[in-house]
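Enquirer: Below: sequence and its predicted model.
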Amino acid sequence: MSGPKVHEAEHEITVAAPAKAVTQLLVEVENWPWLFPPSVHVQRVEQDGEHERIRIWATANGAAKTWTSRRRIVPAEGRIEFRQEVSSPPVAAMGGAWIVEAEGEESCRVRLLHDYRAVDDDPAALEWIAAAVDRNSRAELDALKRNAEAATGGSSPVFSFEDSRRIAGRAQDVFDFVNEADRWPQRLPHVARVCLEDEDGLQLLEMDTHAPDGSVHTTTSVRVCLAPHRIHYKQIQVPALMSLHTGEWRFEEDGDGVLATSRHTVAVDESRVAEVLGADATLEDARAVVRKALGTNSLSTLAHAKAHVEGGGS
């Protein structure tokens, strides 16, 4: 008896950037959370020559998923092959390739190939997978084009910053405070409401926060909680002024306690600057507003974590 049927899909886009530069963006998986909308966190697990093993946390049709893939990277051919080692249901198996083909010195064609099988060949599962592959492929190719062309032109809207506080305590205790987001409305004054789903450290977090002007903003994030030292997250519903917001909480323990750091990587939505901040506002004005708002909330969270941990809170 034959196994589940293999289905195939192909998507492509033309990018006004050198093929080598585009291939490098695809090789550097640590940048995928800001490069690709579905990607939340990517971790390189093993590497041996042109072969590597990576773990990916991402969204698919609005659901948070994680899987492990093996990749074969041949930069000289502009080819990166991938195959899921451990797939996440309803996917039974998934693989494919990125193929970057030069079209002159400053342009290339990028093809994204997929082949997949569904658990038990279930028709509903196949429909779900096909929709996820199509949505994610289009989103990834559009984002690759946008970011590669912006980087080539020196006008990337993405920027990063971080804030830190030293806390007398253990990394696990500080991690727990940030991990337990369902308790934030009682612990953090800028948080009005939280809805948290948690499955083995892969979280879906919906939150209402108070802005300095008194308004309330709703955000939705996927969080990857790797106790006791890291929490990575990506907002899949962002405030009007941002088109991208990814972040990381780091808890580094040493002899003097814990250095707790909040890092943000953000892209301002340039098309909304005038609408949100006024006709005379510039991109730099928008970046300053975003930096202040996110930094203020992060520092508030770290201050309350410090008080909680050092006060022996429960």
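Expert: Noted; the coordinates are in hand. Numbers count the residues shown, from 1 in each chain.
Enquirer: Only C-alpha atoms from now on, for both contacts and neighbour counts.
Expert: Will do.
Enquirer: which residues touch the residue nearest the centre of the chain?
Expert: The residue lying closest to the centre of the chain (C-alpha atoms, centre = their mean) is residue 40, at 2.6 Å. Taking C-alpha atoms under 8 Å, 6 or more residues apart in numbering, we find residue 40 in contact with 32-33, 56-59, 222-224, 232-234, 246.
Enquirer: let's bring in a second one:
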Amino acid sequence: MTENAVRETEHEINVSAPAELVYALIADVTRWPEIFPPTVHAEVVEKDGDTELIRLWATANGAAKTWTSSRLHDPERMSVAFRQVRSQHPVGAMGGAWVVEPVSGSSCRVRLLHDFYAATDDPADLDWISEAVDRNSASELRALKSSAEASGPDELITFDDTVTVDGHGKDVYDFLNEAQLWQERLPHVARVSLEEDEPGLQILEMDTRTKDGSTHTTRSVRVCRPSTAIVYKQVVLPALMTLHTGRWLIEERAGGGVSVTSRHTVRINTANIAAVLGPEATVRTAQEFVRTALSTNSLATLDLAKAHAEGVRSGRAES
């Protein structure tokens, strides 16, 4: 690798919101899946004062990627510097910074800086990284602006559905993880496609049947934690949603068996309410409609996962 293979980029956007508010959104990485379209899941692995180690799962040029980064917060200068600790091919190394610059008491400028090089000397790899950085930076800055400038109530709702299972968490997890079998196992799934190039990082596309017999297509990126959790984010959404993240949680119970929860976080696409539900429908109507549809499918999946795990435990499941 030669020195001139390192590329530096800068993207910026003006935001009509106080700098302190914008900086807070950047600083709290656990909120990123709700703010930034490419981010599927984010975790703080370690934290020591203004230094933290985070792990991110995100899409880049349509592919699912994961990496670990160190971050240094500077609240006084309202900047967050980052450096990937473990990059994923074709990235050799990447770092940069978020910088929030006050323009007035109610507006600011956000600059997003990157420096990076490829893991190989192939110019195509460096171009691929540049394209991903340009695409994601523009997307993230627009989303940050939209979130920071949003006025009125946030149309975000979160809800859970839970069942108890007299069986082993591993068997429940296997049922949820093996989504390539859902077309045969779940009556509301008309078609399914599952890609898993890296163990535990899946791209799931499926056609889901609705009550009227029609189908809609969704595409999700899933982060799978054996026997404990599957976290996902839909990257192709139904018309009524601008955001849908979720997780399947499997927790051991003190008296034996496991508790299995399906959790959804949804933001309504207010622009499509009238077209989908009619001119009299409200945001509340849309929220209830989406909640009922998602809970119905989740409970159907949970009940079948329960039957599968309890069948395995009693020796009745098919091999």
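Expert: That came through, no problem. For clarity, every value in this text was computed on a predicted model and none was experimentally measured.
Enquirer: any chance of the contacts of residue 40 of structure 1 in CSV, with neighbour count and distance to residue 258 of structure 1 too?
Expert: Listed next are the contacts of residue 40 of structure 1 as CSV, based on neighbours: other C-alpha atoms under 10 Å; distance: C-alpha to C-alpha, whole Å:
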residue, neighbour count, distance to residue 258 of structure 1
32, 20, 28
33, 24, 26
56, 20, 28
57, 23, 27
58, 24, 29
59, 19, 31
222, 30, 25
223, 26, 21
224, 25, 20
232, 21, 18
233, 26, 21
234, 29, 24
246, 23, 23
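Enquirer: Sort out which one of these lies nearest residue 201 of structure 1 for me.
Expert: Residue 201 of structure 1 lies nearest to residue 224 out of the contacts of residue 40 of structure 1, by C-alpha to C-alpha, at 6.0 Å.
Enquirer: quick one: buried residues of the one helix or strand that closest one maps to?
Expert: Per DSSP states H and E, residue 224 of structure 1 falls inside strand 216-226. If you call a residue buried by 16 or more other C-alpha atoms under 10 Å, then strand 216-226 of structure 1 has these buried ones: 219-225.
Enquirer: what do you get for stretch 149-163 of structure 2?
Expert: In stretch 149-163 of structure 2, counting by 16+ other C-alpha under 10 Å, buried: 149, 161-162.
Enquirer: Now tell me what touches that stretch from outside.
Expert: Residues from elsewhere that reach stretch 149-163 of structure 2 (C-alpha under 8 Å, 6+ apart): 15-17, 259-268, 283, 287, 291, 295, 298-299, 302-303, 306.
Enquirer: hey, where'd the helices end up in the stretch 101-250 of structure 2?
Expert: Per DSSP state H, counting those that start in this stretch, the stretch 101-250 of structure 2 carries helices over the ranges 123-149, 169-177, 182-185.
Enquirer: Would you check the span in structure 1 matched by the last one?
Expert: Under TM-score structural alignment, the match for helix 182-185 of structure 2 in structure 1 covers residues 184-187.
Enquirer: report the longest helix in structure 2, please.
Expert: As assigned by DSSP state H, the longest helix anywhere in structure 2 is helix 283-314.
Enquirer: tilt between that one and helix 169-177?
Expert: Helix 283-314 of structure 2 runs at 130 degrees relative to helix 169-177, counting by axes from the mean of the first three to the mean of the last three C-alpha atoms, to 10 degrees.
Enquirer: Out of the helices of the stretch 101-250 of structure 2, which one sits most buried?
Expert: Comparing these by mean neighbour count (mean count of other C-alpha atoms under 10 Å), helix 169-177 ranks first with a mean of 20.
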